[in-house]
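In: Generate coordinates for the sequence data below:
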Amino acid sequence: MKASSISSSVHVRQEGPVAWLTLNRPESANAVDLELATAFRDAILELEAVEVRVVVIEANGQVFCGGGDVEAMRGAESASQYLAELAGTFHQGLELLARSNSIIIAAVDGAAAGAGLGLVLNADIVVATPRARFLTAYAGVGLSPDSGVSYLLPRSVGTQRALQMSLTGRVLDAGTAKEWGIVAELVAPEELEGYVRVLAVRLASGGGNFLGATRRLIRSSTSMSYPQHLDAEVRAITTAAQHPDTLALLREFARHSKEPKAQAGAQ
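Out: Below is the predicted model:
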């Protein structure tokens, strides 16, 4: 896949081992309706088939993602049934993302609320601009969290901070989000795309097989016992050792280790 529009609300383009997934409902703050949720899930399925090494999630417009589409919920015959289908479909995409071998980067310029915050928390590396804002937003419409927010937020910022954000509606500015560990790097808005492109290419060239295994091990570390996790590490490192990229790196490392070391100082 080189470039495609999964739907009008989600665009995907591939640049070698890097794929860019763009939320494209700027007129609706990139809010998640059923079309976008379905397109997001289908896009992740497509990307699995082409085995890209890095997926960048970005958005068109001034808002990264405003959460679930409240207007669509209000207009549904049954808000409950609509939400069940909406959240279920979006969650299918998030589950695919979690199991993916790809490194996930979120490029955030503007607010990430509700499901948008969930999307950010599902990323491995978050690069944001000072215009970014992070909030749960569910309490404002009388809903409990979805999109992994109630699971991932306390693991990211701690239980007390997660409760504060969820119960009081606290909005984190970009600097606080970096301080709390949600954001990895802050860059100027005009530098965001270039910075993320360089990062994505560097990660993709580093060998997706072991980086993908590393992300899965770290993300699963809280859901296993220590002995289970040690077993998972054995399986992962054994599999990595069979990959051509790893074998090439091992040979290169061994070659350099045999080279004579420069003598320190003049003799």
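
In: all contacts plus neighbour counts: C-alpha atoms, from now on.
Out: Will do.

In: need the helices for the protein, in chain order.
Out: Taking DSSP state H, the helices of the chain run over residues 34-50, 70-75, 79-99, 115-121, 149-157, 159-168, 174-180, 192-205, 208-219, 226-240, 244-258.

In: any chance of these in CSV, plus distance to A128 and mean neighbour count?
Out: Putting the helices of the chain into CSV (distance: least, Cα to Cα, whole Å; neighbours: other Cα atoms under 10 Å) gives the following:
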stretch, distance to A128, mean neighbour count
helix 34-50, 21, 20
helix 70-75, 25, 14
helix 79-99, 20, 17
helix 115-121, 10, 26
helix 149-157, 16, 17
helix 159-168, 19, 16
helix 174-180, 7, 17
helix 192-205, 7, 16
helix 208-219, 20, 18
helix 226-240, 31, 14
helix 244-258, 31, 12
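
In: Alongside the first, I'd like the structure of this one:
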Amino acid sequence: MDDTASASAGNGTGRRRIQSADKATEVLLALVEAGKAAPLRDLARAVDMPNSLAHRYLASLMASGLAVQDEITGLYDLGPTALRIGASALGRLDPLRLASEAMPQLVASTGLPTLLNVLGDRGPTIVRWERSYVPFITTLSVGSTFQLTNSATGRVMLAFMPEQVRDHLIELAVSRNLEQPPAKLLERLEKIRKRGYDEAESVLIPGLAAISAPILDVQEEAVACLTLIGASADVGRIKAKAIKCLVETSTRVSQACGSNASFS
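Out: Model (predicted):
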């Protein structure tokens, strides 16, 4: 039986997998990873198969509209069916649900309360609170807001939005809420974009520390923000671990939302 008809057990799950479908998927994913139209030889190399075999799978993908070939250059690219599938998948995403589902594990890993925030008309607003086993007393609650420029939550959201929108929101925060942005705010926002998180301590509420990371969409813009919060002493004791867990969680959720986020 050749590879186009054979089947094998898949990863011990009891389900059977069609090898030809697996190979065709590999070729399709190679087109995705290429990021642009690509020649046959590059796609074949990416999936480690002979050019002739890769060509057969590409022909099958083209027949279903998952791939197209430019008649002049001969380069292959994603087809209209692939675009419809991608658009449909993006339309079904719910970033807040995905972030909410990740919060219990984040609390379990760090021992710190976790907040889910979105940008509202009054500033970054808490929409979900996952409590931890560590006693923690604060006036914050679901519906509470943070300052846009003087909180880790606000700065993270500012760092991942279009510059024109960002600058307008900063101007509004200063004029409407009488905020006084920290010195070198734009430099700090650039740093946040590179490392994927920000932190704040005792700026708005004495004795309180926070670490925030964004939930990004396919346009690499912040649609929400996860924030670890707690007493400064509690956060300080596990700061490195907390940052690692938070950034890993926000990156995983962002990638599920179509982002290519990767921070270091």
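
In: Tell me how they score on TM after superposing.
Out: Superposed pair, TM-score by TM-score structural alignment, normalised by the length of the second structure: 0.20. Supporting alignment: 96 aligned residues with a Cα RMSD of 6.5 Å.

In: Figure out which of the helices of the first structure is closest to A107 of the first structure.
Out: For these, the distance to A107 of the first structure is smallest for helix 192-205, at 7.1 Å, taking Cα to Cα.

In: report the angle between the axes of that closest one and helix 208-219?
Out: 110 degrees (axes from the mean of the first three to the mean of the last three Cα atoms, to 10 degrees).

In: shouldn't E199 of the second structure be in contact with G154?
Out: No - using Cα atoms under 8 Å, E199 of the second structure is not in contact with G154; the gap is 10.5 Å.

In: Who has more neighbours out of these two?
Out: G154 (23 against 20; other Cα atoms under 10 Å).

In: pretty sure that one is in a helix, no?
Out: Yes - using DSSP: H, G, I helix; E, B strand; the rest coil, the secondary structure at G154 of the second structure is a helix.

In: Strands of the second structure, start to end?
Out: Assigned by DSSP state E, the strands in the second structure fall at 7-9, 16-18, 67-69, 76-78, 114-120, 123-130, 198-201, 208-216, 222-231.

In: looking at those strands, which is buried most?
Out: Stretch with highest mean neighbour count among the strands of the second structure: strand 208-216 (a mean of 28; mean count of other Cα atoms under 10 Å).

In: Check which helices and strands it sits against.
Out: For strand 208-216 of the second structure, the packing partners by 3 or more Cα pairs under 8 Å, 6 or more residues apart in numbering; DSSP states H and E come out as helix 152-159, strand 198-201, strand 222-231, helix 232-237, helix 239-256.

In: I'd like those written out as JSON lines, with distance to R97 of the second structure added.
Out: JSON lines is the format used below for these (distance: least, Cα to Cα, whole Å):
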{"stretch": "helix 152-159", "distance to R97 of the second structure": "18"}
{"stretch": "strand 198-201", "distance to R97 of the second structure": "23"}
{"stretch": "strand 222-231", "distance to R97 of the second structure": "11"}
{"stretch": "helix 232-237", "distance to R97 of the second structure": "26"}
{"stretch": "helix 239-256", "distance to R97 of the second structure": "10"}
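
In: so which of those comes closest to A30 of the second structure?
Out: Closest to A30 of the second structure of these is helix 239-256 (Cα to Cα; 17.7 Å).

In: Okay, angle between the closest one and strand 222-231 too, please.
Out: 160 degrees.

In: Show me which residues of helix 239-256 of the second structure are buried.
Out: Buried residues in helix 239-256 of the second structure, counted by 16 or more other Cα atoms under 10 Å: 239, 242-243, 245-256.
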